[in-house]
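S.K.: got a structure for you, letters missing:
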């Protein structure tokens, strides 16, 4: 690896001079990343070595805070790089990522396995324990978390075990990159090309135009391309009347990665096996226990207990919903059996009959710009006093990206929000939030956060009309953004979403409730052509139907969460070695967990389960339902205190959002709620009250 100083002309050589430290995307090119990362690794190694060999006695300032201040070149180059690799990748970016990933793993190992650094941290801890040193609460928590990180990284293992650990970490990191790259490539390759417009019957005109644009973009003029999103269920399944096309789309989605050019099975099996070996090396029974031990769950058994408690009631609800759908299916197809590709379409038919409202009728009232300004931003203004101004003078990492400056209630600048909502072949599937700059008073930095979605892009000049799921996803991801934007911590490693994985979804899920707030819905649900508000009775019907389909939604989610746990509760020698064993393992795991209900497949099958084989949710996909216990309880708290009110928002901000990872997260929850969380609000919300006695 190069140790040459970084060329001063490289955009990463010095901190960005743009507002809030936004990376200067007018200057950044692919060729700048690798030299900056390599120089950043070398600089950080030198800085850490200086801390480890400091002749002065260990102090908070020369050890703990020095570690927090170190690695700034590496940090600013990596956050920009990984943001681009997920949102706007290229073969060149992919190659850099595959080369850099194991180096980065080795770099982190070199820090966390350094006995000299660990001894300094333990010395500070001993001083505090003896009463010789009084630490501020956030510093004490930082010290505790840093020591925990070193221990979990293996600092107390012998040299032979540490050498093996380094090998495992490097290979796991490399394979994660391979898996993610193949998932994206397979997702693009599996898009369904339709050449007869009659087969698109039922598809809204704007969605049809977006499909035509996508087809033309790949050289298929006069055709329509149904691009895939990451989950198993595809939005078009709710509207396409042609059952054969629906089946074709579903099979394309659910078979991704199961063989062929973009087979992900060898990588996922290797990842599962290596993580299992690493967990054993570190003293845990399996990877699921390793993950849960450092989360609010505490143990894999606690995770299993809640998932097993919810699964039977969820599946019972899904079966009841299926019984409603089958007679409607048979009106069109006598004698047919309900299949996964039928569910969304006939659920929409049943809903429209029951409530005289369907997705197609809603979409003209759900225009992206209006939802963002009068929905997402409006709720943040009412709750926290925030205001937003688009900065057309600032450039994002792709032409689709829009940059907004965020102002606090007193008019002071708070940070930047980047919105990247449209899908493209170079963007990985799903929706997510990234930080480009972490808030930190130690470093004097304010936050820059990104939200990514994958909404089909309409032809130029046409509006982007959303599904209701896309509306709630916008609110969800902006909840993550608020966690970053409203952070008010000292240390960068405690900024915003730097909390346990099974806590990070909590604030984002809380923010979803404002997409259902009647006053907010009435503000953003306006016809994009006529300007007429959505009819009041439609809004009422929409809100009344909030629990529609909860059996399906909960079952598909739990199936994925239980599948994640199944892979990561294996010992190394229990992980299959033959890729052909992936599907039988998956089927057996779902059957064993009681969620093998054919019309409701898992939200993600193993072969494209990016969350747990490429991103940071391995053995942690349960986090969404775990966090929802806190979320549903907090929604009750909002209701008890007047709902969408500034005073209530300020309390939630001060006691939870602003504190980021500077305190024990459950202590922050108890400070807000005055007690431990209760599961009952979740059971009511999800229609799972039958689980209350389980």
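M.R.: Happy to help now that I have it. The shown structure was predicted, so the numbers you read here are calculated from the model rather than taken from an experiment. Residues are numbered from 1 along each chain as shown.
S.K.: contacts and neighbour counts: CA atoms only from here.
M.R.: Fine.
S.K.: If you count neighbours, what's buried in whichever helix in the chain runs longest?
M.R.: The helix spanning the most residues in the chain, taking DSSP state H as the definition, is helix 300-332. By neighbour count, and taking 16 or more other Cα atoms under 10 Å as the criterion, the buried residues in helix 300-332 are 300, 303, 307-319, 321-322, 325-329.
S.K.: ditto for stretch 369-376
M.R.: For stretch 369-376, the buried set under the neighbour-count rule, 16+ other Cα under 10 Å, comprises 370-372, 374-376.
S.K.: Repeat that for stretch 444-458.
M.R.: 445-458.
S.K.: that older thread, in TSV, list the buried residues of stretch 369-376 along with secondary structure.
M.R.: Supplementary listing: the buried residues of stretch 369-376 in TSV, determined by DSSP: H, G, I helix; E, B strand; the rest coil:
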residue	secondary structure
370	helix
371	helix
372	helix
374	helix
375	helix
376	helix
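S.K.: And the furthest pair within these?
M.R.: Greatest spatial distance in the buried residues of stretch 369-376: 370 and 376, 9.1 Å, computed using Cα to Cα.
S.K.: of all the buried residues of stretch 369-376, which comes closest to residue 540?
M.R.: If you rank those by distance to residue 540 using Cα to Cα, residue 375 comes first, at 16.9 Å.
S.K.: returning to what we had before: reformat the buried residues of stretch 369-376 as JSON lines; add distance to residue 532.
M.R.: Putting those into JSON lines (distance: Cα to Cα, whole Å) gives the following:
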{"residue": "370", "distance to residue 532": "13"}
{"residue": "371", "distance to residue 532": "15"}
{"residue": "372", "distance to residue 532": "18"}
{"residue": "374", "distance to residue 532": "14"}
{"residue": "375", "distance to residue 532": "16"}
{"residue": "376", "distance to residue 532": "20"}
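S.K.: Helix, strand, or coil at residue 244?
M.R.: Taken by three-state DSSP, the conformation at residue 244 corresponds to helix.
S.K.: another one to put next to it:
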């Protein structure tokens, strides 16, 4: 055990911006720190509910927002590590912590006396003289506590708490299984010729992966979170492509100790039971009722509207790929399989656009993309600057710390970039906060971006694919949201907005990838410093809608699977549908059952919805993209990359955090509601 005198998690950090000193934190510090933080938070809330006078904003909402600071600090420090550097010890803590955290959250959210005080304030809102952020704070706390079940009777609350604790354990188990199975299924190659088509840097990364596993004369290809893999576009050996693809598809469904099928069936059943307890027909109805979408029907209408033309486009693309295969000669002809799609797509792209995207990596050296691309665009738009702080420690040696300043020189916060993949890091890419901004608490933001780029051997450059460049810009859009949100109350800090709005700022930030003055700065050959040739840039623009049938279909398939699982009522979910059969039926229902175009995530490795925060919400990406595409049109109509445009976007959208209804904030920025037309044009679906 540890106490406050020896536990660095229980004392304020001495580092700038409250950055935790991870050099001092040991694994045995976490659970005692959580226990102390739980107790402190409960005591703080109890002090609010013991007040004998009638509720006011000052005696209820302000102390509520001040409460839980220690718990928030400890949790953000721990979950940063548990997602990015999950050693076995950290995983064990995460597993033990899951039901404890769930029980504590329920103790606060379901507190009847606290709910009465907030409900009383909500009923008299019009009579209170509150600032807009204060009024919205009362509205959101009341809505969120009601949505969480605070209005239930005590027996129902006990049942709800048990469901929540069991779900927290299961979702942690799902993620733990997925990480273990992904590591076990990393594909080992014993002959370099099997990896023909990979660059020297990619081979170097594969060799390093093998060395890290103690394998001599071998190359190891680790798996990405999504179904496909970047290497499928270049590997000339069809058998190698098949091995990587099938390893990816089999995660969590091999009948071993890491099998996720029964886990996800239990998650679906318990979520349906919880929804029924809370008065909703399905988990999807429960989730969307407190999002901008409002209902599953609105989500389904959008997904079905897009699925038909997307599937038609994918079939046309498939025919073009099959023609390439058939044209290679009778002996080589075979039906196009899913693991062939990316490889032959590049052949079609080369034939139609004379463009080989896989050959562009020498122009996308990671440090240059970061400094002269991502950071430069942010400076041009918002005037902010970045200074690397080698003197400040992070949670892992690969995680780099940058101090961010506003145009006037004032301090804004810290940005941490953790670029490389490792066995202890979960798949995918994400942003999170270690410290959130709040005027009430006098705190500035510390935000993190995580990617999973293969790390080359020492001395070799990190050359990114175009998709990885896109991911870096995308995640930095989330980071900007976390850095710029300027609110009084921590409840609204950073990216604490509706789930189906949170992807909007990150998607908008992708627009600067091809912006001429930004592209010219970062897309330069790592050896010769020659800029990416103008004719290639023109071809990239010309091919932007290329392969969108596939890209849209694989995404929509995953979004529909999420909706299908979470549209089961409690009775149907209790039947524990066979996972493979359920997936097949769901994809047939929406017309996305093309074997050559697999879903972006199959259920057993769909971390977004079974261990992340996107259950019944994976539609959020396309929902937010309606706003994104419309916003890109606005920037183009108003002069593009200018400080005036950046300041307007920062002030009216990014800067409000969650302190305002997001669609009202969008209307304030755009002057109207979003138009779906630009999205349809972007994805080749307008006709």
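M.R.: Good, I have the coordinates. Just so it is clear, the structure is predicted and the values come from calculations on it, not from any experiment.
S.K.: OK, contacts around the aligned residue in structure 2 for residue 45 of structure 1?
M.R.: Residue 45 of structure 1 maps onto residue 42 in structure 2, with residues paired by TM-score structural alignment. Shown here is residue 42 of structure 2, whose contacts under the criterion Cα atoms under 8 Å, 6 or more residues apart in numbering are residue 108.
S.K.: What helix or strand is residue 42 of structure 2 located in?
M.R.: Taking DSSP states H and E as the definition, one finds residue 42 of structure 2 inside helix 30-49.
S.K.: Just the buried residues of that helix, please?
M.R.: Residues of helix 30-49 of structure 2 classed as buried under the neighbour-count rule (16+ other Cα under 10 Å) are 30-34, 36-38, 40-41, 44-45, 48-49.
S.K.: What's the average distance for that helix when superposed on structure 1?
M.R.: Taken over the aligned residues, the distance from helix 30-49 of structure 2 to structure 1 averages 0.8 Å (mean Cα distance after the TM-score superposition for structure 1).
S.K.: Please apply the same query to stretch 154-171 of structure 2.
M.R.: Comparison of stretch 154-171 of structure 2 with structure 1 after fitting gives an average deviation of 0.7 Å (mean Cα distance after the TM-score superposition for structure 1).
S.K.: Structure 1: matching residues for that stretch?
M.R.: Using TM-score structural alignment, stretch 154-171 of structure 2 corresponds to residues 159-176 of structure 1.
S.K.: Same check on stretch 267-287 of structure 2?
M.R.: Against structure 1, the aligned range for stretch 267-287 of structure 2 is residues 271-291 (TM-score structural alignment).
S.K.: can you check stretch 334-349 of structure 2 too?
M.R.: Stretch 334-349 of structure 2 lines up with residues 336-351 of structure 1 when matched by TM-score structural alignment.
S.K.: contact partners of that stretch?
M.R.: 237-241, 243, 246-247, 249-250, 322, 324-326, 328-330, 357-359, 548-549, 598-601.
S.K.: list the buried ones in it?
M.R.: Buried residues in stretch 336-351 of structure 1, defined by neighbour count with 16+ other Cα under 10 Å: 338-351.
S.K.: got it, and stretch 281-301 of structure 2?
M.R.: If you call a residue buried by 16+ other Cα under 10 Å, then stretch 281-301 of structure 2 has these buried ones: 281-288, 290-293, 295-296, 299-300.
S.K.: Out of these, the closest to residue 362 of structure 2 would be?
M.R.: Using Cα to Cα, residue 299 is the member of the buried residues of stretch 281-301 of structure 2 that lies nearest residue 362 of structure 2, at 40.7 Å.
S.K.: Now do the SS call for the closest residue to the closest one other than its chain neighbours.
M.R.: Setting aside the residues directly before and after it, residue 299 of structure 2 is nearest to residue 293 in space (Cα to Cα, 6 or more residues apart in numbering), at 6.6 Å. Following three-state DSSP, we place residue 293 of structure 2 in the coil state.
S.K.: Distance of residue 293 of structure 2 relative to residue 628 of structure 2?
M.R.: Separation of residue 293 of structure 2 from residue 628 of structure 2 (Cα to Cα, to the nearest Å): 16 Å.
S.K.: Can you say which helix or strand has residue 553 of structure 2 in it?
M.R.: When elements are assigned from DSSP H and E, residue 553 of structure 2 belongs to helix 548-566.
S.K.: Give me the range in structure 1 that that helix lines up against.
M.R.: Applying TM-score structural alignment, one finds that helix 548-566 of structure 2 aligns to the residue range 550-568 of structure 1.
S.K.: What ranges does the stretch 501-650 of structure 2 have for its helices?
M.R.: Counting by DSSP state H, counting those that start in this stretch, the stretch 501-650 of structure 2 forms helices over residues 503-509, 516-522, 534-542, 548-566, 570-574, 579-590, 607-610, 620-637, 643-652, given from the N-terminal end onward.
S.K.: After the longest strand anywhere in structure 1, which helix or strand is next?
M.R.: Counting residues, the longest strand found in structure 1 (DSSP state E) is strand 413-422. Next along the chain after strand 413-422 of structure 1, taking DSSP H and E as the criterion, comes strand 432-437.
S.K.: Could you tell me where that next one falls in structure 2?
M.R.: When strand 432-437 of structure 1 is compared against structure 2 (TM-score structural alignment), it corresponds to residues 430-435.
S.K.: Now find how far off-centre that stretch is within its chain.
M.R.: 11 Å (Cα atoms, centre = their mean, to the nearest Å).
S.K.: which other residues reach that stretch?
M.R.: With Cα under 8 Å, 6+ apart as the test, stretch 430-435 of structure 2 has contacts from 17-19, 73, 76-77, 80, 443-451, 475-476, 478-479, 482.
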